[in-house]
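Participant: build me a structure from this.
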Amino acid sequence: MKLIIKYFASIREQIGIEHETVDIDAPHLTVDALRARLASRNARMADALSEGLPVRTAVNHELVAGTFVMRQDSEVAFFPPVTGG
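Facilitator: Coordinates of the predicted model:
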């Protein structure tokens, strides 16, 4: 499954990349499973995307829960929660 991954704000700063395309050999993949795979790559990814951190996720420009199942060629965006004021 090919996915376009985009990283925003402090997550982008921590890992040092803005976007990437990944190809994962899986027929079905949840947002949580993708996040875990990415976090397992290296220490910087783990620090930015570890399960305990408040990270928001959008798939194809819609906010989704961790249980959301992605499809081929989805665009996935990870970003920290945003506060206003």
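Participant: C-alpha from now on. contacts and neighbour counts both.
Facilitator: Will do.
Participant: quick check: residue 74 vs residue 2, distance?
Facilitator: Separation of residue 74 from residue 2 (C-alpha to C-alpha, to the nearest Å) stands at 8 Å.
Participant: I have a second one here; can you model it like the first so I can compare?
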Amino acid sequence: MLTIVYFAWVREAIGQDEEQVERPGPNATVADLVESLAARGGGYAEALGDPARLRAAIDQRFVSLDTPIGDAREVALFPPVTGG
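Facilitator: I've put the predicted structure just below:
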């Protein structure tokens, strides 16, 4: 299983902080995961339908969406981080 953690407005749209999902195929990227989650519709489509609005981390390390998930334990999805 793979833990998906949601932050900020992504969490609000989906309606939960995290969930467990079946691990995607061995060559799946974060973008592939986002696409499959967005296909669920509803809040998932709202939050994840435009991947350009997202940032990701695998096992608490920032990554690009084209990064393979591999044997990661956790993928976090969140809006771009701003300073201030």
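Participant: quick one: the strands in structure 2?
Facilitator: Assigned by DSSP state E, structure 2 shows strands spanning 2-6, 18-21, 55-58, 61-63, 74-78.
Participant: next, format those strands as CSV and append mean neighbour count and distance to residue 43 of structure 2.
Facilitator: Listed next are those as CSV, based on neighbours: other C-alpha atoms under 10 Å; distance: least, C-alpha to C-alpha, whole Å:
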stretch, mean neighbour count, distance to residue 43 of structure 2
strand 2-6, 18, 12
strand 18-21, 13, 14
strand 55-58, 20, 17
strand 61-63, 13, 23
strand 74-78, 21, 14
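Participant: ok, longest helix in structure 1?
Facilitator: helix 31-39 (DSSP state H).
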